[in-house]
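[1] fold the stuff below for me.
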Amino acid sequence: MLNKEDVWGSSVTEFFDYADEKEQLLWSYFFEKIIETTPRSYKKQILPIIEKIGKNSFRKIIHNWLEIVILATPKTAFYQDESGLEHERNYLLEYPNETIFARLIRALPFVADQNSIDLLSELAIEAGKNRIAKIDKITGIASYKLSEQAIYALADIEKVTPISSLLSIQIQLQSLSLKKLIEKKLIQIAKKQKIEVIELLENYLPDYDLENGFLEGEIQSKLNPTKIYAYQIQVIENKVKLSWFDVNGKKLKTVPIALKREFPHKIEKLKNTAIEAQKTLTLQREHLEKAYLTQKKFNYSHWKKAYANHGLLGVIVENLIWQVNIDTQEGKKWKTVWSSFGRFVDIEKNPVEVKENDVIRVLHPVLLNKKELEYWQYFIKQKEIKQPFQQIYRNTFERKTDEEIDESKRFEGIILSQKKLRMFAKIQGWNYKWLTYPKMNRSFVTFQFDYKIDNSEKPQKLEIEFWVEALPSQPQKVKTSVVRLYKKAQPLSFEILDKVTFSELFRAIQRIVNISSLDITNN
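    Sure thing, here's the model as predicted:
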């Protein structure tokens, strides 16, 4: 049944050679059943066999086999289809071992512990890695099947929460289909827990053992015990950095070569931890910026756990200005504050008490008056705070007070380079048709934007059209015209937009103009 020509097949053969008669019978029956049974029926068909084998014994054996397969060298088989075209198939285990092993690990969730999660995660990452053409001469994923089934197995674990591991795998893998599979599984888990996916992600985001954005440790050489090196993983100016120091505390430019040779796996793991932490930080920075644009409100108790007290994210929280909705003598009121070590201070440097059920949001500067804005800009500058995204010094746009002014014509009449405009639209994934006069004398850039109607919680999709007109004598140039708003092909008025969305919409238009404008010398 099993192919003995790979590391796992030979390991199973060796296991059967040393097993007693009862073990041989149980495991033979187990292998027969997992081949003919789908994972949906495992609880009824497979679990009773596992219980007879013994849960601890079963788990220990599967763990041993996982360790062997994780270290297996990727292989490639070449074959021809019916038309004679040659194809390649990447795999870790020979046929039919890979299929059998994939079925086998789907039974691990019944007896899973934290070590099971760690091993399944490692398999999902190693099997899901892209082969490097320069080294392997072959491209593609090492073993899509094993990576996919390891993800399924992780998602099936109920007693020990695998969510942090799934998030970590999603960050590390490059395969879009595997990333989407994890996303699908996270949605299913969130549905079971009766919470939103975003809340699930925030609750289980890995912190990589950092505290206040900092992790340190030492590695001592076994060959030369006097050689001790210290390492630090630290969030500095919203970036994760791995640094090395000698025994005297002197910072080293790179990892000592002797240490690399003696502890290659440990050094690689530290390096990957820093890289993964940076990816996580970048993703959450983008999430916070999106929350900033839509003015998403967080429950304070949730925000404290998911952001302020998070070992990785807590540092960037302190680099932003926030607003808390608190009780005052005049009722509930938004107060602008800075968060530092779990405490809030306002514009007058007074402490602000926030209750567990209060709500908090990232401040948008368009909501401040001139005096408040100038104070917080000075505050950020004085403390030399590098913000994770442009917050306090962000360009803002407010509605004109003159009722006769047409907001749609704010950027009308500006000459743009059509080549720059098309290139920028292409990079952003927006639509723009090149104007060829007289065939076409008008065109537009179209893109989507999240917006809220005042006091509504859920953002909706708004379609923006920024029109441009042809210049008959200058085919490489266009002149800006009006901005139009639509929702499901229905025109909308600028009046329905809240202050933040209004400002951000015109900031996006300004960016198009700035990037696509001709140099003054070319006008």
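[2] C-alpha from now on. contacts and neighbour counts both.
    OK.
[3] which parts of the stretch 151-300 of the chain are strands?
    Along the stretch 151-300 of the chain, the stretches classed as strands by DSSP state E, counting those that start in this stretch are 214-220, 228-236, 239-245, 251-252, 298-299.
[4] can you give me the helices in the stretch 301-450 of the chain?
    314-317, 370-382, 418-428 (DSSP state H, counting those that start in this stretch).
[5] of these, flag the one that's most buried.
    Ranked by mean neighbour count, these are led by helix 314-317 with a mean of 25 (mean count of other C-alpha atoms under 10 Å).
[6] contacts for it, please.
    212-213, 235, 238, 307-308, 339, 387-388 (C-alpha atoms under 8 Å, 6 or more residues apart in numbering).
[7] likewise for stretch 363-374?
    292-293, 295, 321-323, 336, 347, 391-394, 396-398, 499-500, 503.
[8] what of stretch 191-207?
    Contacts with stretch 191-207, where a contact means C-alpha under 8 Å, 6+ apart, come from 163-165, 167-168, 186-187, 190, 277, 305-307, 310-313.
[9] would you do the same for the sequence below? I want to compare the two.
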Amino acid sequence: MGFVDFMKKALGKQESVSLPEDSFDRIVEAARLEAVQKFQHFWNVKPGELIVYKEQLVTLPANSKVEFLLNCIYKIYYWQSKNTSYSSDDVGYQKYALHNLFLQNLLRSRLTLTDDHIVSLATHFLNYQKFIWPSILDWPLSYFLIQVEKNTKGRVISESVKEALLAIKDELNKVDYNPREKERTKSISKIEELLHLGEGKEEIKPVYFLGKDKFSEYANPIIKLRSEKELPVWYKILAQVQRASGGRPTQKYQKESQSLISTLGTDAFKEVVLDWFKFIIQLKESELVQTHTYGTQTYSYTSYDLLSTPNIDAIKGLLWMCVSLNDRTALATIAALAERAYRKIPGKGPAAAAVGNACLYALYQSEGLEGISHLSRLKLRIRQASTQALIERYLQEAAKDQGISVHEIEDLAVDQYELVDGQRVYELQGFKAILDIVAVGKTELRWFKPDGNPQKSVPTAVKEKQAAALKQIKETAKQVEVTLSAQRDRIDRMFKADRVLTWAYFQKYYANHGLLSFLTKRLIWSFEKDGVSKNVIYFNEKWVQPDLSEVEPSSEVTVKLWHPASASISEIEAWRSFLVEHQILQPFKQAYREVYLLTDAEINTRVYSNRMAAHLLKQHQFNSLAKLRGWKYALLGAYDDGRYNEAASCLIPDYHLRAEYWVNEVDAQGEMNDTGIWNYIATDQLRFVDTQTNNVVELINIPKVILSEVIRDVDLFVGVATVGNDPNWQDSGGVAAYRDYWQAYSFGELSEVAKTRKEILTQLLPRLKLAKVAEIRDKFLVVRGKLRTYKIHLGSTNILMEPNDQYLCIVPDRSKKDVTQNVFLPFEGDTGFSVILSKAMLLAEDDKITDSTITSQIKRV
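    Reported below is the predicted structural model:
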């Protein structure tokens, strides 16, 4: 019998059923009056606290309870089809709300249902779907199906019940998309389980991923292709993961999971599950356009999803099962999946936060410290404040378990990948392969023939006979690149930490570490013994000072990362000359690091600095930069008068400090995006707060290095996010009240970053081809082209043309080759320097420019 026939048959039975007697209405009215007296707000009503519910409804005979439930279904439908008010003070709404509450609570209680009862309830659910949003999901189906399970347990279900369940399943399958997709698919799965068990079958019911998405399309065929021996275990595994709920697995879940993996075999489980994870990592979001009709109006909206809700739960369950997978490939894959899951998608935020959280849990629970190493890296990569807090909590728990600090556990967790001084040697089929670190985030794999001569490409014998080993080498190379980049950022943040290392510790975890030594030996360190400090770098196999005098450390030496804020100007200049002379590329700015010392104005203001106040920033860009540097910030929106959070903050736990950079929304007409977030913010004061007392700290009491590092962060935010850097901002209209700001910033005094650029360019310019047509003049790099002379501001990179200081707009092409790659810089990471040189080289030959948007400006008089 099909769905239509079933409905005709079932509804035909109901046509002769009269509505329940007035006694039901009297019970609901009595409950309403009691609720109005007991509860201040009607939406806070709890049926279990109503005497009428406990004494008159719960005690009804089984048949009467069912009749009351049927009456509730009808009354809910009837009210929704006729209602005019959703006010909690409306008597009709109050009765409607009670019918809803009683329906759900009674279905959750112990009921004795006959097959006729089950069919009647199913028929009412199908017949009386809610009026405004007509969907079977509006009814409490999950509670109803649990009642069916309890009342048919241990017996073959009747044909009438089977038809009723199939009819509900047909109706659920009609729902193409619903925010309650998880509930829909779980209800379908429950019906299939009831039908399977109700037929008295002993074999395991096939179980597949339930969600409607690309992942199910990919993964379900893989399950079907597994061997007959494996299939029953895979069905059990999928049934297990689909029950995953909450933030962490229970001990029972973990025990059952490990038993299933043991039965299947760890290698078989890992092979399939890691392949699924890799598929998700590469998966792009699906775009779905939905339309809904309300009255005479039809509304459309677009949503984006990576995974369906049911599959998010299932993947979460699989990740919980993966805590026993401790090999390098598995943990690297889980870490990569975490990054994909937290990547934001339009209108939603993180693509699958629950999956990301499960990845973090799996890494935290894994044996050894490699999982912790990935957590340390992810702390720098993932910008959501809640996620960073979760990672920090896991790191603290792991450190507590080991009885050490978070800094120390992050040191211990850095994998060496069997490297020695940044190099690893492999022997395959008589050939030698050498994996070298050549730069931060970049490795090189070189091959040598058995006779020692270089081999240009991967040997054929290795490809054919050692494919698995070759794949592992390439994966190791990728992991080295990712890990080294993360460790570079971690050491860069060490300036804000109060870390003093013993010589033995420094040697083991930094200087002689196979991976970190690549960074360590390019940085300047302070060796201190008996109160005397000597600042050194590793050069020609020894620790030397800038005058090349050797320092031989002893076991009593303590080591600290050198910072220019604690050095004299002459020493800073000596180190900078040393790096340039010996062509030493530091992994980040250290010798050339901008220094921000306390000014007289800040001494006078005592508890705050206005050094970085009164700037106009693009808020979304500021938000991204702040989180990238470990600051916490919440976007200001037009809601709540834009006052949800007015400061970006940075915790400095080693000193019990919190830095706060205050900002205000720019409430200009139309200057907000579609979600009500302001496009621009205006900056205000910077201050420090003692996290132990919550009192504001006087700036003179802030350690010099901490003050310098925090202001450097803020200067970075301003320097990158300011509208003064946008060559199109003034032409597009900008914000009228801030047009003078754009002009002042674009061609005003140099920031500390720009001063550093000026110093480096002064040193490098004589060595460049530009030297014949370019010179440093005050705040500008002045370039003499064939047609005009150009002044490139060393801060904003904006351009003025002589003789009338006419503005020239050139938008950098990010896709073009970096012209500075053959120019030695003593540090990595200043894209503004590259932009300046690119513009200079272009304008030096302005007669060859073909872009009409540029030539039209140059020729304009």
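[10] quick one: TM-score?
    For this chain pair, the superposition-based TM-score is 0.64 by TM-score structural alignment, normalised by the length of structure 1; 408 aligned residues with a C-alpha RMSD of 4.5 Å.
[11] how much space between the counterpart of Tyr307 of structure 1 in structure 2 and Asp421 of structure 2?
    For Tyr307 of structure 1, the aligned position in structure 2 is occupied by Tyr510, per TM-score structural alignment. Taking C-alpha to C-alpha, to the nearest Å as the measure, Tyr510 of structure 2 falls 11 Å from Asp421 of structure 2.
[12] same question for Gly724 of structure 2.
    For Gly724 of structure 2, the distance to Asp421 of structure 2 - C-alpha to C-alpha - is 44 Å.
[13] more neighbours: which of those two?
    Per other C-alpha atoms under 10 Å, whichever of Gly724 of structure 2 and Asp421 has more neighbours is Gly724, with 28 against 18.
[14] verify the stated contact: the more buried one with Asp740.
    No - contact between Gly724 of structure 2 and Asp740 fails when scored by C-alpha atoms under 8 Å: they sit 10.1 Å apart.
[15] strands of the stretch 201-350 of structure 2, start to end?
    Using DSSP E, counting those that start in this stretch, strands in the stretch 201-350 of structure 2 cover 286-294, 297-305, 344-345, 349-350.
[16] next, format those as a markdown table and append distance to Gln685 of structure 2 and mean neighbour count.
    Shown next, in a markdown table, are these (distance: least, C-alpha to C-alpha, whole Å; neighbours: other C-alpha atoms under 10 Å):
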| stretch | distance to Gln685 of structure 2 | mean neighbour count |
| --- | --- | --- |
| strand 286-294 | 43 | 11 |
| strand 297-305 | 39 | 11 |
| strand 344-345 | 31 | 16 |
| strand 349-350 | 30 | 16 |
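[17] ok, which of these comes nearest Glu193 of structure 2?
    strand 297-305 (27.9 Å; C-alpha to C-alpha).
[18] tell me the angle the closest one makes with strand 286-294.
    Using axes from the mean of the first three to the mean of the last three C-alpha atoms, to 10 degrees, the inter-axis angle of strand 297-305 of structure 2 relative to strand 286-294 is 160 degrees.
[19] list the contacts of the closest residue to Gln14 of structure 2 other than its chain neighbours.
    Of all residues not flanking Gln14 of structure 2 in the chain, Ser120 sits nearest, at 7.9 Å (C-alpha to C-alpha, 6 or more residues apart in numbering). Residues in contact with Ser120 of structure 2 (C-alpha under 8 Å, 6+ apart) are 10, 14, 70.
[20] cool, Ser243 of structure 1 as well?
    231-233, 251-252, 254.
[21] one more: Arg285 of structure 1?
    388-389.
[22] and it, how far from Val197 of structure 1?
    For Arg285 of structure 1, the distance to Val197 of structure 1 - C-alpha to C-alpha - is 17 Å.
[23] separation between Lys371 of structure 1 and Asn325 of structure 1?
    20 Å.
[24] make sure the residue nearest to Gln14 of structure 2 is indeed in a helix.
    Yes - when DSSP: H, G, I helix; E, B strand; the rest coil is applied, Ser120 of structure 2 is found to be in a helix.
[25] show me what it aligns to in structure 1.
    Aligned partner of Ser120 of structure 2 by TM-score structural alignment: none.
[26] quick check: Ser120 of structure 2 vs Lys791 of structure 2, distance?
    84 Å.
[27] same question, Ala477 of structure 2
    44 Å.
[28] just Leu635 of structure 2 next, same as before
    36 Å.
[29] which one of the two has more residues nearby?
    Higher neighbour count among Leu635 of structure 2 and Lys791: Lys791, with 26 against 20, using other C-alpha under 10 Å.
[30] and Ile35 of structure 1, that's in a helix?
    Yes - using three-state DSSP, the assignment for Ile35 of structure 1 is a helix.
[31] count the neighbours of it for me.
    Neighbour tally, Ile35 of structure 1, other C-alpha under 10 Å: 13.
[32] and what of the one 10 residues further on?
    Other residues within reach of Gln45 of structure 1, judged by other C-alpha under 10 Å, total 16.
[33] how close does the helix or strand encompassing Thr683 of structure 2 sit to structure 1?
    Using DSSP states H and E, Thr683 of structure 2 sits within strand 680-690. Compared with structure 1 after fitting, strand 680-690 of structure 2 has a mean deviation of 4.2 Å; criterion: mean C-alpha distance after the TM-score superposition for structure 1.
[34] identify each buried residue in stretch 331-340 of structure 1, please.
    By neighbour count on 16 or more other C-alpha atoms under 10 Å, the buried set for stretch 331-340 of structure 1 is 334-339.
[35] which part of structure 2 matches stretch 8-19 of structure 1?
    Counting by TM-score structural alignment, stretch 8-19 of structure 1 has no counterpart in structure 2.
[36] I meant stretch 49-65 of structure 1, not that one.
    Structural correspondence for stretch 49-65 of structure 1: none found in structure 2, per TM-score structural alignment.
[37] alright, that wraps it up for me.
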